[in-house]
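1. Sharing a model that was predicted from the sequence below.
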Amino acid sequence: MSTLLVVGSANADHVLTFDELPQAGQTLISQQYRLELGGKGANQAVAAARLRNADQNIYFISALGDDSNAATMRKTWAADGIDLSGCYEIANQSTGTAVIFVNQHGENSIGVVPGANAYLSAQHIQQQQALFAQADYMLIQLETPIDSVQQALTLAKQYHCTTILNPAPAAKLSHDVLSLIDIITPNETEALALSGIEVIDQQSASKAAEYLHQQGINIVIITLGSKGAYLSEQGQGQIIPAPTVCAVDTVAAGDTFNGALMVALDEGKSIKDAVEFANKASSIAVTRHGAQSSIPYRKELI
């Protein structure tokens, strides 16, 4: 059995839909409101759990509040077969919360209140050392404190576990952090924050990827939305196109991509085939509303 480990955030998502996203100073009446389970870490864990094969175990390390949202999350994730032994309950804190605005084109703007996510510490990560020792792949994001992210990457490398960083939300990272990453998966905005290079075409994507390779990262995958993903390995880059679909909601599209990518790589797929698998999973997610509710099951990709 393989052990796939996701470390990261969990949020209760308050989703409001509009024809167009509100501008600064503008008040709009939402067409619809719904409460969804989200958070980049949780979304990626759910994606991995739904897309895995029978020989893969999914573990999730996270910090939740002592509230009803946390109880709902635990019940839902357990139904997807995620091992929650690494999930902490933070006393007197709310579970992370996000407010998401979505327009008729499926584009979104998101504001996040970290809540318990901000209390996932390096000490919490260290307490899960035995889990890192058995993990084959670890997937992590940037919605938890950077010291916990760096500790997780350090532990994973110590135990020869392949590390995947989805550098979201966008942030500039130190060389010390970047040097611990085997595979990085920024979108265009995140690639700009990391490299200082605006990604507008394949040439600029290549330059941004080269900067990240120089930091010690072996594989760079810049996700490009409906255009697919730019894959760069050992200085050789190519666009891997995504299936053409009618997008209605892009929330959790990137998270679905990352969870699917980890599953496919663990199965022994080539990096190109793994990106194609991830593109296909993500393309299904954008045709549905919601975060975790939009993430497909493996049987839907066949």
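-> Yes, it's here.
2. hey, let's count contacts and neighbours off CA atoms from now on
-> Fine.
3. which strand is the longest one in this protein?
-> strand 56-65 (DSSP state E).
4. which other helices and strands contact it?
-> For strand 56-65, the helices and strands in contact under the criterion 3 or more Cα pairs under 8 Å, 6 or more residues apart in numbering; DSSP states H and E are strand 2-7, helix 40-51, strand 83-90.
5. try it again with 10 Å
-> Where contact means 3 or more Cα pairs under 10 Å, 6 or more residues apart in numbering; DSSP states H and E, strand 56-65 is packed against strand 2-7, helix 40-51, helix 68-79, strand 83-90, strand 96-102, helix 122-127, strand 137-140, helix 253-266.
6. burial count for Leu16?
-> Counted by other Cα atoms under 10 Å, the residues lying close to Leu16 total 19.
7. Asn187 too?
-> 22.
8. Likewise for the one 5 residues further on?
-> Look at Leu192: counted by other Cα under 10 Å, it has 18 neighbours.
9. what's the answer for Ser270, then?
-> 12.
10. closest to Leu192 out of the helices and strands packed on strand 56-65?
-> helix 253-266 (16.6 Å; Cα to Cα).
11. Assumed Arg34 was part of a strand.
-> Yes. According to DSSP: H, G, I helix; E, B strand; the rest coil, Arg34 belongs to a strand.
12. circling back: point out the most buried one among the helices and strands packed on strand 56-65.
-> Counting by mean count of other Cα atoms under 10 Å, helix 40-51 has the highest mean neighbour count of these, with a mean of 29.
13. Now do that one against strand 56-65, angle only.
-> 150 degrees (axes from the mean of the first three to the mean of the last three Cα atoms, to 10 degrees).
14. Which residues are in contact with the most centrally placed residue in the chain?
-> What sits nearest the mean C-alpha location of the chain, by Cα atoms, centre = their mean, is Asp255, with 3.7 Å. Neighbour list for Asp255: 38-48, 141, 166, 168, 261, 278, 282, 285, 291-292, 295 [criterion: Cα atoms under 10 Å, 6 or more residues apart in numbering].
15. adding another structure so you can compare the two:
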Amino acid sequence: MLQTSYHRMTDTAATTSSFEHLTALSARLREANPPVVTSIGECMVEVVPLSASTAKLGYAGDTYNFAHYLRLLLKHRSAHIRFATALGTDFDSHQLRAAWEQRGIGTDYIMHDPERTVGLYVARNKPDGSKAYLFYRDTSAARRFFTLPTSPALIEKIVEESTAIYSSAITLAVLEHSQGRERLVDLYRCARESGRVTIFDTNFRPRLWNNDTTEAELWLRKIIPFVDILLPTDEDLSLIFEVTDTETLLARCREYGALAVILKCGAKGCRIAEGSHSVIVPTTPLQHELLDTTAAGDAFNAAIIAGLTQGNSPLTAAHMANRVAAVVLQHPGALIPESATTSLLRAFEAPSW
């Protein structure tokens, strides 16, 4: 195993220069005119019970949450944020598409499957702020995204037109049949070979893999070699690899071919790693009570990519991402209310060291 040197964050030339791959990716994103970031996955109707007889309806999904927060954080920059998925032809599907367009999310890469609809989930708060979920997604059109008749042409278009491509292990898990998963892996391979920036979150939901960590690890082994920026959590990797030591987790990511890893470590902050070098970026203390962990990781990912797109160093982008995640943790639901947008954008301001 490689020995890993790590430091606590100081934004010096020495530590910044250690992340050559991330710095090069930042330049590629910054120089695109305009950058086109495509997020691939599923968005569902969200039901949040407010009492025994009332509930709030919304919509969310890990890869959509990423696109939503990236659009908010880059609102003052000419950037195209697109969401790639499949919907039905029903009322809810059309409502979702209209809502995304209203929020400035590009819908160029959406297919419609008349035999399917959108998924739905019920989210209940636990006392610690985490969530318990109940999913209804068997008839979700997004599960067929890579196996519809029009899929091959759209996949080719996504690779050709995108500057960066983002997806997750949740997307991998929900795709129907191994053919769909193989096509997502192949999209990443083609994108990487074409010079696109490839980004992947290891979001691990045991139920989606029938509690089979071996199957999940198999597919991670297939896709990670084509990923530029891997965005796991220590909790996810510990479940998949069945080890808890951070050094071992990072070593396993390197073994699978990861060039740059930004490991989210909850209250401990995050850790940026390239090769044998890593830096710990401490978290930001919460201003108020932790209300809901939903989408905090997705917002963190969006802030990392937004920060790099603006030309910030990896360390600065990680610091900004910690602060953005802290804002999201203090609001209920996956998507914070519009009234909290100012706080989010203030958190995203680059620090003066």
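-> Great, that's in hand. Predicted, not measured: the structure shown is a model, and the values here were computed from it.
16. What range does the longest strand of the first structure cover in the second structure?
-> Taken onto the second structure by TM-score structural alignment, strand 56-65 of the first structure occupies residues 79-88 there.
17. I'd assumed Thr63 was in contact with Ser168 of the second structure.
-> Yes. Between Ser168 of the second structure and Thr63 there is a contact at 7.0 Å, judged by Cα atoms under 10 Å.
18. quick one: which of the helices and strands packed on strand 56-65 of the first structure is nearest Ile146 of the first structure?
-> So among those, helix 122-127 is nearest, using Cα to Cα, at 8.9 Å.
19. Could you list every helix and strand in contact with the closest one?
-> Partner elements for helix 122-127 of the first structure (3+ Cα pairs under 10 Å, 6+ apart): strand 56-65, strand 83-90, helix 129-134, helix 146-158.
20. contacting residues around the closest residue to Ala55 of the second structure other than its chain neighbours?
-> Leaving aside its sequence neighbours, Ala55 of the second structure sits nearest to Pro49 (Cα to Cα, 6 or more residues apart in numbering; 4.0 Å). Contact analysis of Pro49 of the second structure by Cα under 10 Å, 6+ apart lists 55-57, 122-125.
21. So the residue mapped onto Pro49 of the second structure from the first structure versus Ser85 of the first structure, what's the distance?
-> For Pro49 of the second structure, the aligned position in the first structure is Leu16, judged by TM-score structural alignment. For Leu16 of the first structure, the distance to Ser85 of the first structure (Cα to Cα, to the nearest Å) stands at 33 Å.
22. follow-up on the earlier one: most tightly packed of the helices and strands packed on helix 122-127 of the first structure?
-> Of those, strand 56-65 is the most buried (mean count of other Cα under 10 Å), at a mean of 24.
23. one step back: on average, how far is the longest strand of the first structure from the matching bit in the second structure?
-> Aligned to the second structure and superposed, strand 56-65 of the first structure gives a mean residue distance of 1.3 Å (mean Cα distance after the TM-score superposition for the first structure).
24. quick check: angle from that strand to helix 68-79?
-> Using the same axes, to 10 degrees: strand 56-65 of the first structure against helix 68-79 is 170 degrees.
25. quick one: strand 56-65 of the first structure to chain centroid distance?
-> 13 Å (Cα atoms, centre = their mean, to the nearest Å).
26. Compute the inter-axis angle for it and strand 2-7.
-> 20 degrees.
27. Enumerate every residue touching Phe146 of the second structure.
-> 85-86, 152, 154-155, 175-177, 179-184, 187.
28. Let me know the closest of those residues to Ser93 of the second structure.
-> Ala86 (9.1 Å).
29. how much space is there between the closest one and Leu249 of the second structure?
-> 34 Å.
30. And for Leu345 of the second structure?
-> Taken as Cα to Cα, the span from Leu345 of the second structure to Leu249 of the second structure is 32 Å.
31. So which of those two has more stuff around it?
-> The residue with more neighbours, out of Leu345 of the second structure and Leu249, is Leu249; 21 against 17, by other Cα under 10 Å.
32. which ones are touching the residue mapped onto that one from the first structure?
-> Matched by TM-score structural alignment, Leu249 of the second structure corresponds to Ala208 in the first structure. Under the criterion of Cα under 10 Å, 6+ apart, the neighbours of Ala208 of the first structure are 188, 191-192, 194-199, 202, 220, 222.
33. Out of those residues, which sit inside helices?
-> Of the positions in the contacts of Ala208 of the first structure, 188, 191-192, 194-195, 202 sit in helices, assigned by DSSP state H.
34. farthest-separated two in those?
-> Maximum distance among these (Cα to Cα): 17.0 Å, for Leu194 and Gln202.
35. Pick out whichever of those two has more residues nearby.
-> Neighbour tally, Leu194 of the first structure and Gln202, criterion other Cα under 10 Å: the higher count belongs to Leu194, 21 against 14.
36. Please report how far that one lies from Ile222 of the first structure.
-> Relative to Ile222 of the first structure, and taking Cα to Cα, Leu194 of the first structure is found at 12 Å.
37. anything in contact with each of those two?
-> In contact with both Leu194 of the first structure and Ile222: 186, 188, 208-209, using Cα under 10 Å, 6+ apart.
38. With distance to Gln123 of the first structure added, can I get the contacts of Ala208 of the first structure in TSV?
-> What follows is these, written out as TSV (distance: Cα to Cα, whole Å):
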residue	distance to Gln123 of the first structure
Glu188	33
Ala191	29
Leu192	31
Leu194	27
Ser195	30
Gly196	32
Ile197	35
Glu198	36
Val199	37
Gln202	41
Val220	29
Ile222	31
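39. which residues are in contact with both of Ser168 and Thr63 of the second structure?
-> With Cα under 10 Å, 6+ apart as the test, Ser168 of the second structure and Thr63 both reach 39-41, 200-201.
40. Give the equivalent position in the first structure for Glu161 of the second structure.
-> By TM-score structural alignment, Glu161 of the second structure lines up with Gln134.
41. ok so Lys222 of the second structure is a strand residue?
-> No. Counting by three-state DSSP, Lys222 of the second structure is not found in a strand; it is helix.
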